[in-house]
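**Student:** Fold the stuff below for me.
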Amino acid sequence: MKEKVNRSYVHDLMERILLTPSPTGYCRQVIELLRVEAEKLGMSGRFLQKGGLIIDVPGTAADKTIGITGHVDTLGAIVRSIKPSGTLRLSPVGGYMMNSIEGEYCSIHTRGGDIYSGTILTTKPSVHVFSDARDQKREEAVMEVRIDERVSSEQEVKALGIRPGDFISFDPRFRSFGNGFVKSRHLDDKAGVAAMFGTLELISRGEVKPLYPLKFIFSNYEEVGHGTSSIPSDISEMIAVDMGAIGDDLNGTEYGVSICAKDSSGPYDYDMTSRLIELAERDGIGYAVDIYPHYGSDASAALRGGNDIRAACLGPGVSASHGMERTHMDAVVQTAALLALYVSEG
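**Tutor:** Sure thing, here's the model as predicted:
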């Protein structure tokens, strides 16, 4: 199956969505991009109440409906306040280390539609000026955005149309290499979303015929914990396609599919997880099974929301998650392939 996945299609779509800003709460542009992409595949998408997207795919049997979810929202920030100096204090969106965004280029998106460039710095950004610059604790209170405009006061910033509550997106710094590596912010979970569309593209070509009706859900609030806390009532099984964590005593790599057996919400469904392992082994798909104690997915959000479902979680292995992330196209392609096997064979 992995040989049938359109690798260039998956790569190009992943690049497009990675370059589209979508911090949690500010996802309309990327959701619309996916809706249009679904139309190109001959499929129609409809919007969810919270702004996400759902694509219905018919199946040949009516025993159950499988939900497949990935999230388009990413880490980011919101303007907390405008300082008298003309810099911006930020409030984080999603969970990340403050040192991981220090020195990052960013964009401020005003509610009037303007976009301004900036850089995230500490309040003591130069060792030539501050003797304790190196020792300053990296925490929210000391992080600020330097705007690339001639501003040195709160009034001058407000004159640009920037206000508290405006969204801040981080420069993804996308780079792709001939050896298959892709490094970028927000591979969590845009690599997983690209893999989902890799499966949809297989279905559109007739390479995969779903056994059961499918609902592909692209959520926009996963990074804050409630992406798919509520799902359509006909879904009885759900697979979260989300990045696989790498490091410590984990087995996953950047080259294969990570199957999560347990995360912070508890164990995933035994039979679904076992079936994914069986299909991967049978089809020669590189995989690893791991436990993520500091991790949650849209499937665990659905379970916490009280939905009566069975759930599993898989995705491409991603190095340095919620930091300067990297994966390999082999992992993304094999994720699409394993997902295709599951939906065609159950």
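**Student:** For the rest of this, base every contact and every neighbour count on C-alpha atoms.
**Tutor:** Will do.
**Student:** Show me the strands in the stretch 51-200 of the chain, by range?
**Tutor:** Along the stretch 51-200 of the chain, counting by DSSP state E, counting those that start in this stretch, strands occupy 53-57, 65-71, 76-82, 88-93, 105-109, 115-122, 143-147, 167-170, 175-176, 181-183.
**Student:** could I get these as a markdown table with distance to residue 280 and mean neighbour count?
**Tutor:** Shown next, in a markdown table, are the strands of the stretch 51-200 of the chain (distance: least, C-alpha to C-alpha, whole Å; neighbours: other C-alpha atoms under 10 Å):
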| stretch | distance to residue 280 | mean neighbour count |
| --- | --- | --- |
| strand 53-57 | 23 | 21 |
| strand 65-71 | 18 | 26 |
| strand 76-82 | 34 | 21 |
| strand 88-93 | 35 | 21 |
| strand 105-109 | 39 | 22 |
| strand 115-122 | 42 | 20 |
| strand 143-147 | 44 | 24 |
| strand 167-170 | 35 | 26 |
| strand 175-176 | 26 | 14 |
| strand 181-183 | 22 | 19 |
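**Student:** Second chain to compare with the first, below:
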Amino acid sequence: MKSKLNKAYMTEVLEMLLRTPSPTGYTHHIMKKVEQEVNKLGYELTYTNKGCGIVTVPGVRNDRVIGISAHVDTLGAMVRSIKENGTLKITSLGGFMMGAIENEYVQIHTRDERVYDGTILTSRPSVHVYEDAREFKRDEANMEVRIDELVKSKKEVQDLGIRVGDYISFDPRVQVKENGFVKSRHLDDKASVASLFGLLRLIQEEGLKPLFTIKLFFSNYEEVGHGSAFIPEDITDFIAVDMGALGDDLSGSERDVSICAKDSSGPYDYQMTSKMIELAEKLEIGYAVDIYPRYGSDASAALKAGSDIRAALVGPGVHASHSMERTHMDAVVNTAALLAAYVMEPVEA
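**Tutor:** You can find the predicted model right below:
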């Protein structure tokens, strides 16, 4: 089944997603693109009240329903205030190091759909001017956006239509390499969304019928912890597809699908996780099992919200998460392959 997955298609979808700004809370544009792509494959996307998207794929049986989620929302920022010198103070959306966004190009999205370019800097951005520029603490209070417009005052910024509460997206700096590497911001979690589209296209092209009905769930508030606080009540088994963390004391790689046995919310379902491992080994899908003590997922959000589900967490390995991220398309394909195998041979009650 892995050989039938269309890597070129997943790469194309991933690049489209990465180039579409979608900081958490500002996901209406990317959800329209998700809907268009779903429609191209012959399926329908329905929406929850807060804008999450759901695609239903009928199975041979409907006595259990498998939910599979990935999130389209990303890290970003919002205008906290407009300074008298014409720069913008920011407040962060999602958890990242301020050093990871220093000197990054950004776009400011106004409520009336105007877009302005800018750069995130500290308020002491030059070693030639400020004696403490190197040691200056990188925190929200000391970061600002320099707008690429002829503005020197708060009023001139307001005349552009920029207001407190406007969204700020980071330049993803997408690069797709011939050797399969993809480096970009926001691979968390757009690499996983690309895997879901690979799965959906495989089902459509091969005429596959999952054992149980599946519902693909595109969440839009994962970075702030409630992307899947609501999921459809008929979902009995829930697989969060989110990036696999890489680093010290972890065994995954940028080419593997990561299977998370436990994160900050506790252990994932024993039977589901064991089945994922069994399938990966049987089908020779590159995988690793890891534990993430500083990580939460859409599955843990659903559990905390009281959903009566079994839950698992898998996803493509991503290096330098919440910073300048990198993965390999092999990890995206391996994730889609594991999901495809699971929906055809899931854990039964």
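**Student:** Would you report the TM-score computed for these chains?
**Tutor:** Scored by TM-score structural alignment, normalised by the length of the first structure, the superposition of the two chains gives a TM-score of 0.99; 346 aligned residues with a C-alpha RMSD of 0.6 Å.
**Student:** circling back: could I get the strands of the stretch 51-200 of the first structure as a markdown table with distance to residue 35 of the first structure?
**Tutor:** A markdown table is the format used below for those (distance: least, C-alpha to C-alpha, whole Å):
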| stretch | distance to residue 35 of the first structure |
| --- | --- |
| strand 53-57 | 7 |
| strand 65-71 | 14 |
| strand 76-82 | 23 |
| strand 88-93 | 25 |
| strand 105-109 | 22 |
| strand 115-122 | 24 |
| strand 143-147 | 33 |
| strand 167-170 | 22 |
| strand 175-176 | 25 |
| strand 181-183 | 24 |
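**Student:** For residue 209 of the first structure, find the nearest of those strands.
**Tutor:** For the strands of the stretch 51-200 of the first structure, the distance to residue 209 of the first structure is smallest for strand 53-57, at 9.8 Å, taking C-alpha to C-alpha.
**Student:** gap between that closest one and the chain center?
**Tutor:** Computed by C-alpha atoms, centre = their mean, to the nearest Å, the separation of strand 53-57 of the first structure from the middle of its chain amounts to 18 Å.
**Student:** right, so of the strands of the stretch 51-200 of the first structure, which gets closest to residue 228 of the first structure?
**Tutor:** Proximity to residue 228 of the first structure (C-alpha to C-alpha) singles out strand 65-71 among these, at 8.1 Å.
**Student:** and of the strands of the stretch 51-200 of the first structure, who's closest to residue 281 of the first structure?
**Tutor:** strand 65-71 (21.3 Å).
**Student:** Centre of the chain to the closest one, how far?
**Tutor:** In terms of C-alpha atoms, centre = their mean, the centre of strand 65-71 of the first structure is found 14 Å from the chain centre.
**Student:** so how much does that strand differ from the second structure once superposed?
**Tutor:** Compared with the second structure after the fit, strand 65-71 of the first structure shows a mean deviation of 0.3 Å (mean C-alpha distance after the TM-score superposition for the first structure).
**Student:** do you know how far the one residue sitting closest to the centre of the first structure is from residue 26 of the first structure?
**Tutor:** Among the residues of the first structure, the one closest to the centroid is residue 189, at 2.1 Å (C-alpha atoms, centre = their mean). Distance of residue 189 of the first structure to residue 26 of the first structure, given as C-alpha to C-alpha, to the nearest Å: 15 Å.
**Student:** Doesn't residue 281 of the second structure lie inside a strand?
**Tutor:** No - using DSSP: H, G, I helix; E, B strand; the rest coil, the assignment for residue 281 of the second structure is helix, not a strand.
**Student:** What's it aligned with over in the first structure?
**Tutor:** Using TM-score structural alignment as the criterion, residue 281 of the second structure maps onto residue 281 of the first structure.
**Student:** Of the strands of the stretch 51-200 of the first structure, which is nearest residue 300 of the first structure?
**Tutor:** strand 65-71 (11.2 Å).
**Student:** number of nearby residues for residue 44 of the second structure?
**Tutor:** By the criterion of other C-alpha atoms under 10 Å, residue 44 of the second structure has 16 neighbours.
**Student:** ok, it - contacts?
**Tutor:** 35, 38, 55, 56 (C-alpha atoms under 8 Å, 6 or more residues apart in numbering).
**Student:** Between those, which sits nearest residue 131 of the second structure?
**Tutor:** Residue 131 of the second structure lies nearest to residue 35 out of these, by C-alpha to C-alpha, at 51.5 Å.
**Student:** Please identify the helix or strand for that closest one.
**Tutor:** Residue 35 of the second structure belongs to helix 28-40 when elements are defined using DSSP states H and E.
**Student:** buried residues in that helix?
**Tutor:** The neighbour-count check on helix 28-40 of the second structure (16 or more other C-alpha atoms under 10 Å) flags 30, 31, 34, 35, 37, 38 as buried.
**Student:** Can I get those residues in JSON lines including distance to residue 233 of the second structure?
**Tutor:** Shown next, in JSON lines, are the buried residues of helix 28-40 of the second structure (distance: C-alpha to C-alpha, whole Å):
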{"residue": "30", "distance to residue 233 of the second structure": "25"}
{"residue": "31", "distance to residue 233 of the second structure": "22"}
{"residue": "34", "distance to residue 233 of the second structure": "23"}
{"residue": "35", "distance to residue 233 of the second structure": "22"}
{"residue": "37", "distance to residue 233 of the second structure": "26"}
{"residue": "38", "distance to residue 233 of the second structure": "22"}
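**Student:** Show me which pair in those is furthest apart.
**Tutor:** Farthest-apart pair in the buried residues of helix 28-40 of the second structure is 30 and 38; separation 12.3 Å (C-alpha to C-alpha).
**Student:** wait, what's in contact with the closest residue to residue 210 of the first structure other than its chain neighbours?
**Tutor:** Using C-alpha to C-alpha, 6 or more residues apart in numbering and skipping residues adjacent in sequence, the residue nearest residue 210 of the first structure is residue 344, 4.4 Å away. By C-alpha under 8 Å, 6+ apart, the residues touching residue 344 of the first structure are 208, 209, 210, 211, 212.
**Student:** Residue 55 of the first structure versus residue 344 of the first structure, what's the distance?
**Tutor:** Residue 344 of the first structure sits at a distance of 17 Å from residue 55 of the first structure (criterion: C-alpha to C-alpha).
**Student:** got it, and residue 346 of the first structure?
**Tutor:** Using C-alpha to C-alpha, residue 346 of the first structure is found at 19 Å from residue 55 of the first structure.
**Student:** Could you do residue 180 of the first structure as well?
**Tutor:** 29 Å.
**Student:** From start to finish, how long is stretch 121-137 of the first structure in a straight line?
**Tutor:** Stretch 121-137 of the first structure has an end-to-end distance of 12 Å (C-alpha to C-alpha).
**Student:** quick one: the helices in the second structure?
**Tutor:** 7-18, 28-40, 154-159, 187-206, 270-282, 298-304, 329-344 (DSSP state H).
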